[in-house]
Every structure is written in structure tokens, then in C-alpha cells.
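Asker: sequence and predicted structure are below.
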Amino acid sequence: MSPLIQSLFLLITLFSLTSSENILFVTTAPLYGAQMVLQPIWTQLSKSHTVTVITPNPTNQKNNTNLKEIDIKFIYEFIEMKYDFSQYVAKYKDEPLRYSTFLTTVLTGINNEVLKHPDVKALIKDDSLSFDLTIVEFITVPTMLAFGHRFKTPIIAITTTDASVLGQDSIGNPNHPALNPDLMLKFHGDLSFMQRVFSTLSLVSRKAVAHLVKRVEDETVSKHFGDNYPSLDELTDRIDLFLMNVNLGFHNLRPTVPAVVHFGGEMSVKPAGKLPEDIKKFLDDGKDGVVYFNLGTVIRARMIKPELLEAIFTSFARLPYRFIIKLDVPDTYPGKPDNIMIKTWLPQQDILRHENVKVFITQCGLQSIEEAIYHNVPIIGLPFFGDQYSNCLQAEEKGIGIIFDVNRLDSRKLIAAIEEVINTPTYEEKTKMISKIALDQPMTGLERATWWINHILRYKGGKHLRAPSLNVPFWKFYLLDVLAFIGFIVLSVFRVLYFLIKKCLRCCIKKSHKTKSQ
């Protein structure tokens, strides 16, 4: 066979093995950092498949004909107007259970508004559309899984952090309250007795609330998708694969079932860009070191107590370093020291890349921590809400930073922490080690995620990955019937022993009395 014919044969074979499928990707969380994790995945998938995305952060790739993005960015404004999200975050930041309940309320409200959007309604009603796979961002409210039933496709769930209690349960992962406390709780690691009690109660309450929420959201599904839909309990059981943004080097891992794929580590990391001239000069001139301060997109200046803001500026003024701050206040903020630059937006990753940046003061959003680790910058954590406490505690446990309670932070403590992190080499060394572990894998997180997505497409689902425990009722899983049987046997044996001992004692007493009477 000639080389030309061999080449043609190879090309024909390759084309026959490659198929372009239609994928629906649904992500509704109005969090810019979280969307940065998901954008590379749907962009990569669109290189070989046709992808339709419902998202509050479209990438607007004008030349990508394989990608259609339904823009729902109105959700950002909706949650601020309807729920005053920033105010409630500040109000419940020290009450994880109340915050979880509030977050669930917000998510149910978001789902209802998204499903009312004209473009989303048109998608649901269009009988000419067909999809081969549905990928749904799974936080705590699984309403959007209904798209999988609407288009009769396999379902992949995806998270931009580790999964919630409900997410772990949905795929059959163990939820041990002593080993894996809920992300929203403010403790981690080796738990005390009372922490284990609280973690157990939290686990039970979260499961109970999740059950009630699914009953409410069944009505939302019926309202927007129509009647005769399976319950959300059934739809949750249909998840074929769960992609979790878990970092091998950073997270404390739990045992996982085959249907769970961890893809964390560098998903939100972008190629190096060019720094604005004023920022570049400010960083270049910081030869003694620069401290980068950014509390994310949700935390606003009005959420920070005035005494805390004063302590921050007082601390920075007393130190010989430069400080570049992302905060929604003007650079002419009253009392701002000369060694501080304030911007309402900053190119975070390009700043972290700069050789003069020594410390990152962060609220400990997972994407911020991953970017700090990737660029080998240790952190000082000021958590405010949600999984930020858990992330900060894990960072402190790994030795890559120091955590503070924002309610008890003062100028003296902050100065001491900055000096310690900058002048103690072990913080940077441990950050570099975690970065190496996270990146030392046979494929990147993006490659792993897309490979497994294509695996589900190739086999029209992932039932072969399903954990046997998902088909077992809870009373069988926890061996309640076996324990009851063993308990019955033990009690029966004790009753028989009690009866025999009692009878023997009576005989002995009678014999004793008889002997005495004789």
C-alpha cells in the first residue's frame, strides 16, 4: 500500500472516530471567580463539539461558531436588589447554618429568575433542539438537573469547589462529620468533641433542609418545564459523573467513588498579560517587598467594619513595604498612607506573578488560593463567609499562611503576621511544594475534565461508574437491621442469663433456708 493511500486511510479512520456532539452547559452562580473555572471547560469542548451555555459570565467568542452563550448576567443585579446579598453576607458571616439557609433561598430565587428568562424559556420549549449531554453546575439546589430530563441526556454535575453535603450524597461519596465537616463550618482538621457534635448535627440538618428544598423546587420544575417530570430526588440519582474542583496538593481528600473526578489546581490560571504602566511601576519600585490585598468580588468596603479598615491602613502605614489594594473606594481615601495604591479592579494573576509580591491578603476564595499557590505567594487569610473559613483553615494547616478572625483583628496582630510571613522562608517553601504536588500529574485539570466528559459521551452515560451504595436504602447502608438483630440476640442472651442466674440464686436461697431450718 502506497504512503499516500496509507495517509488517506489514517485520516478517514480518525474522522470516523471523531464525532461532534451537542452539549448543554448550565451554570448560574453569579460569582466571577467560579465562572473563571468553568469557562476554559466549555471553550475546550467547543473545539470538537457544539456547545450551548447558560451563564452569567459569557466569554463572547465572536469567531467560535461552535459556541452559543445565553447571557444571564442580570442575575448579579437581581441578587443585590432582591436580597441585598452583600448586607446579608456580612450579617450571617459568623452563623454558618443561617448563612447556608440564606444561600439556599438566594439559589432558589436565582433558578426561578433564570428559568423565566426569554432565551432560556425558548430553549426549553424548542422541540427541534436535541442534546447529547447536559452539564450542570451543582451547588446545593439541583433544580437545573431538569434540563437533563428535558433533553433525555446523560447528566454531569460540576462544582467550582469541593462539593456540598448534598453533592457528595448524590454520587455516593462518604460524608463523615468528624473527618469531612461541611464546607460552611468554621473548623477543620482534628475536631474536638463539641465540634464533632456540632458537625454531626449540621450534617443531619443540612440533609433535612436539602430534602425540603427539593420538594419546593419540584414545584419550580413543574412550573417551568411542565408536569410529569421526575422528582429532583430521582434526577439527582441519575447523575452519571461528578466533576469537582478539588486540588490534590491543597485539599484534605476523602475517599471517592469512581464517578467522581477531581480537576482542580490551575483551572482559573490565565496566561501572563501586560500590567498597566502605573501598577507595573508601583510594583517595580517596591524593592523591599509588596503586599497584595484583595477580598474578592463579593466583599465591599461597606461590609468591612470601620475599625477593621482603620486597623488595616494603620498597619500598612507602619511597615516599609508597598501595598496594592483592590477595594471599591477611591485612591484618595481619607487617611490613606503614601505606600498604598488602591484600585477598584486589579489584574490579580499578573500581580501575583511579579517577583516583588511577597504576601497575598485574601478572603480565601478557592480560586484566589489556587492562584496564590500556583504563583508561590503565601497568604494571610481574612475569611468572611461560606467555604472561605474552611479554605483558610486548610491553608494554615498546610503551613502556607496565617488566618485571622476579622472580628478580632487589630493593627498589632496584622503587622506581626505580615512580618512573619515575609521573613519566614518556610511559608514560601511550603507554598512551592504544594504547587509542585498540585501540578505534578499525568494531565492538566482541563485535560482530565474534558477527557471524562468525552468518556460519558462515548458510552452514552456513566452507569458503569455508579457506586453500589446509591441503590441501597439508608437502613441497609447503615446496617440498622443487622444492628437491631444483633441487639435482639444480645438482649435475648442477657435475659436468658438473667433468668438462669435468678433461678440459681432462688434455689440457693431456698436451700440455705432449708438448711437453717433443719
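Answerer: Ah, there it is.
Asker: every contact and neighbour count from this point should use C-alpha atoms.
Answerer: Will do.
Asker: give me the most central residue, this protein.
Answerer: The residue at the geometric middle of the chain, judged as the C-alpha nearest the mean C-alpha position with CA atoms, centre = their mean, is Thr161 (1.9 Å).
Asker: mind checking what secondary structure Ile342 has?
Answerer: Per DSSP: H, G, I helix; E, B strand; the rest coil, the local secondary structure of Ile342 is strand.
Asker: so it sits right up against Asp331, yeah?
Answerer: Yes - between Ile342 and Asp331 there is a contact at 4.8 Å, judged by CA atoms under 8 Å.
Asker: among those two, which residue is more densely surrounded?
Answerer: Per other CA atoms under 10 Å, whichever of Ile342 and Asp331 has more neighbours is Ile342, with 19 against 14.
Asker: show me the contacts for the more buried one.
Answerer: 324-327, 329-331 (CA atoms under 8 Å, 6 or more residues apart in numbering).
Asker: go again with 10 Å.
Answerer: For Ile342, the residues meeting the contact criterion (CA atoms under 10 Å, 6 or more residues apart in numbering) are 293, 323-333, 336.
Asker: against that first model, consider the following:
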Amino acid sequence: MNIYFTKEYNINWKKMVKLNTWKDLNHRIVLPFALALLCPFTWSPSVNAAKILGLFAHPSEGHFAVMQSLVLELAKREHNVTVYSSHRLNERVENIKEIIVEPEYQFWKHLLDVTGSQAGGHLQLSQLTESAMQKSMASVGGAAVDYFMSNAAMQKLLHLPIEEFDYDLVIVDLFYTEALLAVGHFYNKPTIGIVSTNFENYMEHVLEQIVPVACSPNDYVHYEREMSYWARLGTVRSCLSRRKQFVKSNWGAQEQLIRKHLAHFEGASVLNIPTLQAELAILLLNSHVPLITPRPMLANTIAAGGMHIRPPRELPWPIRRFLEESRTGVIYINLGNEQLCADIPKSIFDLLTNTLVKMKERVLWTCHDYTDLKNLPANIMVQHATTQTDILAHPHVRTFIMNGDLLSLQEGIVRHVPMLGLPIFRNEMQNMALAVQLGVGIQINQANLTETSLKWALQTLKEDNTYALTIRRVSTTFRDRPLGALETCIYWMNYVLRHEGGAQLRTIGVGMPSNQLHLFDLFIYYFTVALLIVGVLALGFYGVIVLLRKREMEKIYSKLS
């Protein structure tokens, strides 16, 4: 009997190995398959179904997209998940319990109010200094968490007796929401934090890296391996200045919320954010090289960029037909979930529509206020419900016009769609500058946005094959890791559940004051010692000189006498 298999035991008609005997068959096929079947039962780590609590206070839809993917995957792994959020999963899963905090807190509306940017909208907001923006974000972020924790359902949870709090793990969406880490602290449960976007300056405060900032800069675009003395000095001074303001504006507000909503727990009046950060079991970062600066990572800081990107699902028939009938390709537009299309300045909106109507491609535009858009050109279709990552996966989508959001950048790269960025905010500009540096997109600043520049950018992305080839290479780099992004998250969550909260991964440097962490206090000590030694030597040298002069004067006086 002749049976053909490849050496890898997969049928490949170009590379066949002929097995002529049952002995060969047993050694090459049966035994390996038997071992493969037995391995999961012998050494593969397993976790029993756990009860997991998700506290997702930040009202951003983009943030929740990350949390949604994670929650659904946890439920798929038979964990029981309870979610407190302002957004719905829109999927009925038996082992997921949703508690909706509604109405949704209008984060961006309140931010515009606090900064006095109602008239100019997001464009005026983007012109604030970094210091003013950070202070305003901390204020509105604290108000959003206060609103979340004041909800009746949350109050019931926060006042549960310790013996009735039967969750095994707490997950917190970390973005100006540090007060929620106190839940895991007071109920003595391991807590996992998730930073769903880059926000480099914010990330540094979430979990300080055990390296000097000059060796681990925030800004990828202007990163230089060999920085001059003055460049390193400026970087350190800037970092310490931002950190001091962040501690004062954000941590101060978050600690007040702990004292307000968790005052019934002993120690709430003295609990501080560094203590809570030091207790984090795992910090999951939704980014990965080459979209972040390579830097040393703590053992419990896990880069899992793209965790919100799942395999594409089938598109609704109207959208699928619109895409498939466009033989010249499709341009997809999404300028951010935080800004409604009706809020886009009329001059920019008209410029976009006037340019796109002249293109041969069809245009699919995601707008949540799609009903407010009237009299659009025939080649433009507006939708609001279909997930962006599913749209980008369609082969007819050739160009992605976006605002520079990190999640959109990741989706465009994974789906191999070159991007045209129209950024407004500082982090969006940094993301698009990185996209340009990587060769996967083109950036047009608001000041340079004209019909000519827009048409040139679209034509370049369409006709220059370099972008299509480069984005595939970057995508391969981004996805090349031992486990996929979501699998990485699940692995480390299960690790925490298996190993008593993951205490083995915590580093003593977390929560340590900066002067101790970077040895500034030791430098002062050695500097003082050095000054003391120099002072003693100088004093001794001065004493010797005085003594010699005294003897010389005595000799002179003795001769005169």
C-alpha cells in the first residue's frame, strides 16, 4: 500500500514523501498525531471559568471597541464577565452581564465647554497648549469618572460587603480613570489596566519605566539614538515638568474621587495613585512595534497592539453591494467617532465632497449623524453601524481617509489599506507623522488642505505602488509575534488567574519617587561627599600655605631682631 504525505504531515503534491510500510506510517504519522492530541491534556496550562469584572468608565466609542473585543473573547473562553460601561456590546452572550451607565457622559462636549472652544469646535480645541490640554483633560476625565461612580448600579457594587464581592479579576480601562483601581485594592482582587491608545505622555504616568526618559523618549518621530547633552537635558526637564503637572491635576482629582465614593473603606483617606499603580497585576498596551518606540518594558507591561482587530465579518448586503459594484475601487472615510460630520467646518466638508465627487472611485463615509447629511453626491454612501475593521477588509477598499487615530492606523495597516491623514490633535499628528515615516500614508495639515493637495494625495496613493507594497511589509512586522494581540491579552489574564494575582511580575520600582528611581538622591549624596572631600583638601591646602607663610614671617622677624 502506498500513502503519500509531506514531511510536515500536510498534503503538498509538490513535495511528497513515499511511505511504503505500516512501520513508516506509524513512526511518521500516527505517533506524532497521537502526541499532538495528548499534549493539551498533559502540559497545557488551563484556567477554570473565572468571574471577571470590567469597569469601563471612559465614554469613548474607540476605547470601548478595544474592551468589547476583549470581553467577547473572554466569554468565548467560558469566563463569566460582568461589564459596567456606557456602551452596549450589541451581542447576546449567555455568560456576559451588562450594566449600562446611561445616559452616556458627553466627554468631548464637556471638554469644549471647559476650554471655551464651543464656537471653534475641535479645531479651536486643538490649538490649546499641551499644558492647558492636559489640565482640561484631567478635569473632564475626573468629572466623567465621578459621573460613572455616582450611578446607582455602581454605588451598589462599591458598597458590596467584602465577602459578597466574588469576582476573581478586575479590568479597568485606564485613561484618566485611576480611581477605579481602588476597587481591586479594597476588595483585594488582582487588577489589570488597559491603555487602549498610545497617548505617550499619559502612558509614562500610568506605569513608569525603569529607565531614564532620555533613553526612552515619548516622541517616536524625533527619536535619535545618540542625543546631545543639551538634548538629553531638555528631554528630562520636559518629562519631569509634565509629570509634575500630571500628578497635580489628574492624580489629585482621582484621589478625591476615592475619598468621595469609597470613604466607607478603611484607609481611603490616605490611599494614593502610586500605591494603586504598584499593585497592578498587568498593564496591557494597545500598541506594538513598529508603532511605538522600542524601549525596555517591565515584566508586567505587555505590548499587545491591535487587540481590537478580529477576523472580518460579512458586511451587510447594501454596503457589500455598494463596494463590490465599484470596479475602480473605493475610498473609505472616517474622521473620528468623537466629531460628528455635521460639526466638521463647512469649508472643509464642502472641499471634501467637491473633490470626491470628481473621483472615479466610490466613497463610503462613516458618520454617526448620517441622517443630518443631505444632498450628497451619488458616488458617496454614508453608513454608521458597520464596524470599520470589517469595511477595511474588503478588497475593493483602496484608500483610507482618517484623522490619525491610533486604532484606525492599526486597522489600516493590518488590512493593507494606505492612509491619507487629516489630523487635528497633537497625538493624531504624531501618528500620521509616523505613518509617513513608515511609508504607509500621506499627511495633510489643516493649513495645507486644499482641493489641489487632496486630489494630489489621493492620486499618489492610488498610482504609486510603493505604498501598497510597504504597508504589507509593515503589517507583517506589526503582526509578527509569538501570539496574536488578543491571544496575548488572554494568555496574561489567565496567567494572573493561575498565579495568585501575578505578584511575581511586579517590580519594586513602580510607585517609587522619581528622585529615587533614577538615583537623583544618591547623586546628591555622592556630590555632597565629593564637595566635603574637596573642602577638606582645600582647607588642608590652605592650612599648609598659612603655616608656611607663618614660618617664613617668623624667619624674617628673627633676622630683623
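Answerer: Okay, I see it. Given the structure is predicted, the values throughout are model-derived calculations rather than measurements.
Asker: TM-score of the superposed pair?
Answerer: Superposed pair, TM-score by TM-score structural alignment, normalised by the length of structure 1: 0.83. Supporting alignment: 497 aligned residues with a CA RMSD of 3.7 Å.
Asker: one step back: and the residue nearest to the centre of structure 1, what pairs with it in structure 2?
Answerer: Taking TM-score structural alignment as the alignment basis, one finds that Thr161 of structure 1 is matched in structure 2 by Thr197.
Asker: same thing with Ile434 of structure 1?
Answerer: Aligned partner of Ile434 of structure 1 by TM-score structural alignment: Val474.
Asker: what about that match, how many neighbours?
Answerer: The local packing of Val474 of structure 2 (other CA under 10 Å) involves 20 other residues.
Asker: three-state assignment of the residue nearest to the centre of structure 1?
Answerer: Three-state call for Thr161 of structure 1 (three-state DSSP): coil.
Asker: got a list of what it touches?
Answerer: Shown in contact with Thr161 of structure 1 (CA under 10 Å, 6+ apart): 34, 37, 139, 183, 243-247, 262, 264, 365-367, 387, 391.
Asker: so His354 of structure 1 touches Val290, yeah?
Answerer: Yes - with contact defined as CA atoms under 10 Å, His354 of structure 1 reaches Val290; the gap is 9.2 Å.
Asker: of the two, which one has the most company?
Answerer: Val290 (28 against 16).
Asker: residue contacts, the more buried one?
Answerer: Under the criterion of CA under 10 Å, 6+ apart, the contact partners of Val290 of structure 1 comprise 282-284, 320-324, 339-340, 351-352, 354-360, 422.
Asker: again, 6 Å this time
Answerer: With contact set as CA atoms under 6 Å, 6 or more residues apart in numbering, Val290 of structure 1 has these partners: 321-323, 356-358.
Asker: for the equivalent of it over in structure 2, give its distance to Gly336 of structure 2.
Answerer: Using TM-score structural alignment to pair residues, one finds that Val290 of structure 1 aligns to Val330 in structure 2. When distance is defined by CA to CA, to the nearest Å, Val330 of structure 2 is 19 Å away from Gly336 of structure 2.
Asker: what of Phe175 of structure 2?
Answerer: Summarising the geometry, the distance separating Phe175 of structure 2 from Gly336 of structure 2, computed by CA to CA, is 18 Å.
Asker: the more surrounded of those two?
Answerer: Residue environment comparison for Phe175 of structure 2 versus Gly336 gives the larger neighbour count to Phe175, 22 against 19, counting by other CA under 10 Å.
Asker: any idea what Arg466 of structure 1 aligns with in structure 2?
Answerer: Using TM-score structural alignment, Arg466 of structure 1 lines up with Arg506 in structure 2.
Asker: what's the closest non-adjacent residue to that match?
Answerer: The spatial neighbour of Arg506 of structure 2 that comes closest, neighbours along the chain excluded (CA to CA, 6 or more residues apart in numbering), is Asn300 at 6.4 Å.
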